[in-house]
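>>> sequence plus predicted model, see below.
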Amino acid sequence: MGSRVKWAALAAGVVVICAAAFGIKSLVASTPDTGAVAAIDTFAEAWSRQDAATAARYTTAPQQASDALAQTFQAMNAKAVDVTVEKPVEYSDGTASFYLKTTWHFDKDRSFTSTSSGTARHLSAGWRVTWEPSVVYPGMPAGGNLREIRTEATPAPIVRSRSGKTFMYLQPVNEIVLDPAQTRDLPASARSLADSISPIAPLVTAAVINQKLAASQGKPITAVTLRNSDMEVLTTDPGRVPGVTVRKTGMLVMADRRLSSPLEPGLTNYWQAIRDATAGWQVQLVGPGLAPQRLEGEQGPAGPNVQTTIDQGVQLTLGDAAVEVGQPATIVALDANTGGILGMAQNSYAVDRGIGIDAAYPVGTTLDPVFAAVDRIAHDGQQNADAALDRLGLGVQFSIPGASAPSVGQPGAATIDFRPQNATMSMSNMAALGVALARSASGTRSSVAPFVIQGVPTKISGGELGDLDPALTTPVWQAMTTTAKTGDASDLTKAAGLRALVGTNGPEGPGWFVGVQGGKVIVIYTEGPKSGTAALQVAQKYFTIR
C-alpha cells in the first residue's frame, strides 16, 4: 500500500472562466502547475512519506510544523499514509486555498480518513503552506496531535482455579523505573531507590539494582513492580529519586499474595493472547487541557475467563515444600487420573537457575526400572521400545498452554538411547509417566498429556501417547511399591500407599522423585550435591503439611 499524492483532475476541454472581479484563477486549468501547486504538492508528498522535517520546510512556521507533524506521525504509528490534495485554488492577492484528504493505514486493514483545509501564501522565499494545526485535522488546538491507541475489552479475563475461585487477575501496578541517562550520580540514585523501597521490597538492594543496570547496558531498568497497596507502605516517594519514574500500568497478579509459581509466565502469556485477540483500536484527537476526543475506532466484547486445573490449597503446600532445602528445588503436582496440573512451585535457587517444566535434565538412575521393563517387552527391536517409551510420555515432547513459557528456540526434548546415564527428561515427561502408571494401576490403560487450562489440549510432538501394556507398567508399579516400602523412599512418613521412583545422576545430581499417592502425582527435581536426599526432603515436607 504505497503512499501517494493525488490531484483532483477536471475533464479535458474544461473552460477556464476568468473572474477578475473576484481575483481568482483555478490551479487545475490545463496550464502548467504554478509555484503554489508545487509547494502544496511537495508538502503533501512529504506528509505521505511521514517526513516531518521536509513537510515543515514548506510551511510558514517550520519549527512548529515539524514538532506537530512529528508528534502526530509518532503517535499514529501508521503503516502508510495516503494524501490527496483537492480543490486547490490560487488567488491574485498571493494566497491559495486547498483541501487535504488524508488516510492513515494501520495493521489488520484498519484505516482512518479525514479531510482538512489549508491555505498557502507567496513569501519572499516562495510559496509556503500557512501553518495551522487544523491543517492536520479540523479543530486541532496548538500543541495537539492525532494518536492511534489500543483499547482493551472490559472486563479483563480472570484466571480461575479448578474450584472457580480467582487465581490471577488484572490489577493496577507501579513500575519503578531507573533511567541511567536521567541522573548525574547513578550509584547514589541506586542507593536512594533501594532505601526508598526497602519497607516493601527489602531484597531489592542497591547491589541488585546495580546488577540490573550493568546488564541493561545503559538502558532504563525496572527495579521492582509494586501494587498500589505496596506504595502506601512506603515512607518516601521513589519518584523523587533522580532518574526514577513511577510508571502506572496493569499486570496479571496472584489473588493470594502468598502464592508464586513458575506457571505464572505461561498463564500470563495465554491470558495476554486473549487480550490481544479481543483488543480494539481508536483514533483520538488530543491537546493540552482537553479530554481525548474519539474520532474513529472499534471495540469488540470481552474475552472468556481462563479456567485452570490449579488447586490453590495444593499450590500453597507446594510453595512451602519447595523452600525446605537450600539448593534448587522444583515441585509439581498433578491429578493422577486426568493429568491436570494442580500446582507448581520452586524456591529462589531454582528461579535463579531458570528451571522450567519444559527443559530436559539428566535422569541418572531414576528410570532404571522403566528401562528394564521396556527392554523385556522390546522383542522386535528398537522401534517397539521407542513406541513403548512414547506411550509412557517419555519419548515425546510436550507444549502445555498455560505452563510452557516461550523461549529462544525449542524447549529441550527428551533423549533416550537405553543408556540411563545419557537419558534426559523434562518435568513434564516425568509427570506424564507418573500419570500413565497411576492410570494403568487403576485399570485405565491409556496415557494422557499433562495440561493446565481446561479444554485446551497439550501439543505432543516426537511420538504418540496411547494404550499401555500391563506387561510394561506392572513391573514398574511393583518396583515403585518396593522403593516406597523398603527402598530409598521408605523413610517418608504420612504417605500411606505411596509408590515412588527415586534417583540421581551422580553425587552432584540432579535428583528426582516421582511419586503417586492420594490421587496425585508428585514430581520433584533438585540440583546440587546430595540432590537425591534433597528431593526426598522436599517430598517429606509436602507429605507432612498437605
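Now that the structure is in, tell me what you want to look at.
>>> okay, CA-based contacts and neighbour counts for the rest of this
Will do.
>>> contacts only, for D375.
A385 (Cα atoms under 8 Å, 6 or more residues apart in numbering).
>>> how far away is it from W281?
Between D375 and W281 the computed distance is 59 Å (Cα to Cα, to the nearest Å).
>>> can you check R247 too?
22 Å.
>>> how about T130?
32 Å.
>>> which one of these two is surrounded by more residues?
Between T130 and W281, counted using other Cα atoms under 10 Å, T130 has the larger neighbour count: 20 against 17.
>>> which residues of the stretch 351-500 of the chain fall in helices?
Secondary structure of the stretch 351-500 of the chain, counting by DSSP state H, counting those that start in this stretch: helices at 368-377, 382-391, 427-441, 470-485.
>>> do the stretch 201-350 of the chain as well
206-216, 228-233, 264-278, 312-322, 348-353.
>>> in the first one, what counts as buried?
Residues 206, 209-210, 212-213 are the ones in helix 206-216 that count as buried (16 or more other Cα atoms under 10 Å).
>>> ok, the longest one next?
For helix 264-278, burial by neighbour count (16+ other Cα under 10 Å) applies to 264-271, 274-275, 278.
>>> can you check the second one too?
Of the residues in helix 228-233, those buried by neighbour count under the rule 16+ other Cα under 10 Å are M231.
>>> identify, from the buried residues of helix 206-216, the entry nearest to A142.
Using Cα to Cα, L213 is the member of the buried residues of helix 206-216 that lies nearest A142, at 38.8 Å.
>>> how close does the closest one get to P187?
Using Cα to Cα, which is the criterion applied here, L213 is 10 Å from P187.
>>> identify the contacts common to those two.
With Cα under 8 Å, 6+ apart, L213 and P187 have no common neighbours.
>>> run through the helices of the stretch 51-200 of the chain in chain order.
52-57, 62-76, 186-197.
>>> could you tell me the angle between the last one and helix 206-216?
Looking back up the chat, that one is helix 186-197. 130 degrees (axes from the mean of the first three to the mean of the last three Cα atoms, to 10 degrees).
>>> show me what helix 186-197 is packed up against.
helix 206-216 (3 or more Cα pairs under 8 Å, 6 or more residues apart in numbering; DSSP states H and E).
>>> take a look at this one as well, against the first:
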Amino acid sequence: MTRRCLSTLLLCALLLGSAGCSLFGGKGPQDAFAAFADAVQRKDAGAAAADTSDPNAAAPVITWMFDGMGKNATLTVQSAEAGDDENRATLTYTWTFGPDKSLRYDVNATATQQGDDWRVQWTPTVLHPDLAPGKTFQYSDDKNYLTPVTDRDGQPLMSWQTVGVVTLTRANLASAAQLAPLLQQFAPTITDATIAEQFAGTQDDAVTVVRLRKTDLDVVRDQLAQIPGVTVAEQGALLTDNRDLSSPAIAGLQEIWQQRIDAAAGWSVMLVDEEGRPTDQLASTPPRDTPPVRTTLDLRMQLLAQQAVATEPRPAVIVAISPGTGGILVAAQNAAANAQGPIAFSGSYPPGSTFKTITTAAALEAGIATPDSPQACPGRVTVENRTIPNDDEFDLGTVPLTTAFAKSCNTTMAVLSDELPADALPKMAKLFGIGVDYVVPGLTTITGTVPNADTPAQKVENGIGQGTVTVSPFGLAVAEASLGHGSTITPTLVVDEKTTADTQSQPIPPTVVDSLRAMMTQTVADGTATALRDVPGLGGKTGTAEFGDNTSSHGWFAGIVGDIAFATLVVGGDTSTPAVTITGDFLRPAVAG
C-alpha cells in the first residue's frame, strides 16, 4: 500500500467520529440533504421523514404539507451546501400551481449523525422558515364566486348562495319517517319511501336527502337537529335568485360561469393553524375583476311563459327568440315536459301545419304560386295513392293562396309540394335554420330533420309537416326568428359566447318574407288563430301533427310579434287549440309590458 493511501486511511480514522468519511461508501451530510430533497420532491412523505432525525414527528407534518398544497401542485427541491460547513445546507423549494402561479423560498437545514448515518435534523422549519408546530400549508384558488348570472337587462338570474346539505345515516334509516314530512314543504316529492330507495341504490353509510336554500334551512334547522342520524353541512352553490325560475336554458350556465371565474381566479398560499385560520401569508394574487355572465334570456318573459305552460296538464313548451339579435329570450317547460327531459331544445316532433310556412316559401320561390294565385282547396286530394284530407274535410273550393294558408288547407299544400323538386323543402328549411347544426355554448340543441322526398307520396306528406319531417320547439322558433330577421339567424344564449353553425347564414328572398308575414297576419285575423286577434301585430301559423298510430296529435302554434319569435308545443294536445291558448296567456302580458 502506498504511503499516500495510508495517510488517507489515517485521516479518515481521525475524522470518523466528527465529520464522517465516505471512502468506503458511507453517507455524508450532503448526501442526507440530497436524499431528503429528492424524497420531498417526489412527494414521498414516508421516505422524506425517514431521512430526518425524527421520522415519527416529521411524517405527519410533511403529509399535511402535501395535502394542503393540493394534489395538482408540482414541486422541485434543490440542495446546496451552505458556505464552508458541510453539516449545513440551503434547500430551495419551488412550488408550481399552474401558469404564472409559483412560490419559491429557501430554508436552512442542518445534518446530524445518528450512528453511522447522517440525517436532516428535524424541525418544521426545514419545510418553510415560518412553519411552526400546530401550523400547516393551505393553497387556495381565490375566485370571485359573487359573480352573478344575469338576464339581458342585467336582472339577476343566478348567484352564489349558501345551501344546507341534509344527510341521513343508514343506521338511522327509521328516522326517514320523521324527516320526510319536515322536508316536504320544500320538496314535495320526498317521502320516507323515496329516502329508502336512495339507500337501496347505494352501499354508502349515508345519503344526501336534499339541499336546502338557506332561507328554507333556517325554518327547519332546529327541528333537523333533533332527528337521530340527520346532519346538515353548509356549503356554497350557484342557485337561481328566484326559486320559481326553471328553464332548460339554465342547466348549462353553471359551466360557463365556472369557466369565467376559473379564468380570472387568483391564488394564495397561507400557513394556517389547527382550526384552519390563516396565520401567515406566503403568496397572494387576487382574482381579476369578473364581469357578470350576461345571458340573452328575459327574466320577465321567462316567468310569464312558465306561468302559461303550468296551466296545461300535458307536456307543454314555449321557446322564444329575438329576431333582431338571435338571442334566446324564453325556454319554458311545465312539470310534465320536464319529466321527459329538455325537450324544448332536443325534442323531435312532426311540425304538422306549422311547416306550411316552409312549403309556401318554397312554392313562392319556385314561382309556382303567388299570394293571390287561385288554389284549389277541396276536402280531400289523392296523390300517388296517398289521400290527404283537410281537417273534417272542409272544402273552400278555389281561393287565393293567402286564404288557403290562413285556413290551413292540407290539400292545397299537398298539390304544391308535389310540384316541387325533391330537394326543395330541405333547401328552404335550412334557409330558415331547420336542419342546421348549431353549437350554442351552454346548450345541447337540435333543430330538426327535413330529408329529400323521392316520391310524390313523400312530397305531400312532408309538405304538410308529416312524413319524415321533424322539428324541435327550438328549431321551429329559429325558423320564425329567421323569417322575422330576413335571413338565417345565429341563436345565442350567453352574450360574448360565440355560436357556430355547419351552414352559413343566407338571406331569405324579401318577397318571400313579405308574403309569408302577410299570410301569418291573415291567419290570426281571419284564419285558424282568431282567438289571438287581440294581440297587436301578431302573425302565426297553427299546426296539428299526427304521431304514433295516427290516433293522437301534437298541437303547435308558432309566429312573430314585434321582436319575439316563438314556438309553442303541447305534446299530445290533439288540436292546436291548447297551444294557441297557452301562447295567448304568454303574449298578452309580455306584449303589454
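Looks like it arrived, so ask away. All figures in this text were calculated on a predicted structure; none of them were measured in a lab.
>>> related to what we said a few turns ago, of all the helices of the stretch 51-200 of the first structure, which one is nearest G218 of the first structure?
The nearest among those, by Cα to Cα, is helix 186-197 at 10.6 Å.
>>> was I right to think P292 of the first structure contacts V286?
Yes: P292 of the first structure is within contact range of V286, at 4.8 Å (criterion: Cα atoms under 8 Å).
>>> more crowded one of those two?
V286 (18 against 14).
>>> so how far is T130 of the first structure from the more buried one?
The value you get for V286 of the first structure to T130 of the first structure, if Cα to Cα is used, is 22 Å.
>>> one more: G118 of the first structure?
For G118 of the first structure, the distance to T130 of the first structure - Cα to Cα - is 7 Å.
>>> residues in contact with stretch 562-577 of the second structure?
314-324, 473-474, 476-478, 480-481, 484, 537-538, 542-544, 552-560, 578-580, 582-583.
>>> just the buried members of those?
314-324, 473-474, 476-478, 480-481, 484, 538, 542-544, 552-560, 578-580, 582-583.
>>> these in strands, which ones?
Using DSSP state E, the members of those that fall in strands are 316-321, 542-544, 552-560.
>>> name the nearest residue to N384 of the first structure, ignoring sequence neighbours.
A378 (5.6 Å; Cα to Cα, 6 or more residues apart in numbering).
>>> map T415 of the first structure across to the second structure for me.
Under the alignment (TM-score structural alignment), T415 of the first structure pairs with T449 in the second structure.
>>> tell me which residue of the first structure lines up with V209 of the second structure.
In the first structure, V209 of the second structure lands on A223 (TM-score structural alignment).
>>> surely that match touches N174?
No: if you go by Cα under 8 Å, A223 of the first structure and N174 don't touch, sitting 10.7 Å apart.
>>> who's in contact with the match of T415 of the first structure?
434-435, 468-471.
>>> same check on A322 of the first structure?
329-331, 345-347, 538.
>>> list just the nearest of those residues to D195 of the first structure.
Of these, the one sitting nearest to D195 of the first structure (Cα to Cα) turns out to be N347, at 25.5 Å.
>>> wait, the closest one sits on V323?
Yes: shown here, N347 of the first structure and V323 form a contact pair, counting by Cα under 8 Å, at 5.2 Å.
>>> looking at these two, which is more packed in?
N347 (24 against 19).
>>> distance of the aligned residue in the first structure for A263 of the second structure from S407 of the first structure?
Matched to the first structure by TM-score structural alignment, A263 of the second structure sits across from A277. Counting by Cα to Cα, the separation of A277 of the first structure from S407 of the first structure is 22 Å.
>>> A279 of the first structure: neighbour count?
A279 of the first structure has 19 neighbours, counted by other Cα under 10 Å.
>>> how about it, nearest residue that isn't a chain neighbour?
E152 (4.9 Å).
>>> any idea how many residues pack against the counterpart of that neighbour in the second structure?
Aligned counterpart of E152 of the first structure in the second structure: K143 (TM-score structural alignment). By the measure other Cα under 10 Å, the count of residues near K143 of the second structure is 21.
>>> my read: K143 of the second structure touches R260, true?
No: using Cα under 8 Å, K143 of the second structure makes no contact with R260, being 9.7 Å away.
>>> next one: stretch 427-437 of the first structure to chain centre, how far?
28 Å (Cα atoms, centre = their mean, to the nearest Å).
>>> ok so, going back, how close does the match of T415 of the first structure get to I358 of the second structure?
In terms of Cα to Cα, T449 of the second structure sits 13 Å off from I358 of the second structure.
>>> now do T74 of the second structure
59 Å.
>>> neighbour count: these two, which is higher?
Between T74 of the second structure and I358, I358 has the larger neighbour count (other Cα under 10 Å), namely 26 against 17.
>>> dump the residue contacts of that one.
Counting by Cα under 8 Å, 6+ apart, I358 of the second structure has contacts 425, 428-429, 432.
>>> grab the most central residue of the first structure for me.
For the first structure, the residue nearest the mean C-alpha position is N269 (4.9 Å; Cα atoms, centre = their mean).
>>> just give me the match in the first structure for V440 of the second structure.
With TM-score structural alignment as the criterion, V440 of the second structure pairs with I400.
>>> just T359 of the second structure next, same as before
T359 of the second structure maps onto A372 in the first structure, by TM-score structural alignment.
>>> for burial, what's the neighbour tally of that match?
Around A372 of the first structure there are 14 residues (other Cα under 10 Å).
>>> same check on the one 5 residues further on?
I377 of the first structure: 15 surrounding residues under other Cα under 10 Å.
>>> check Q203 of the second structure too.
Counted with other Cα under 10 Å, the neighbours of Q203 of the second structure add up to 10.
>>> list the contacts for it?
With Cα under 8 Å, 6+ apart as the criterion, no residue contacts Q203 of the second structure.
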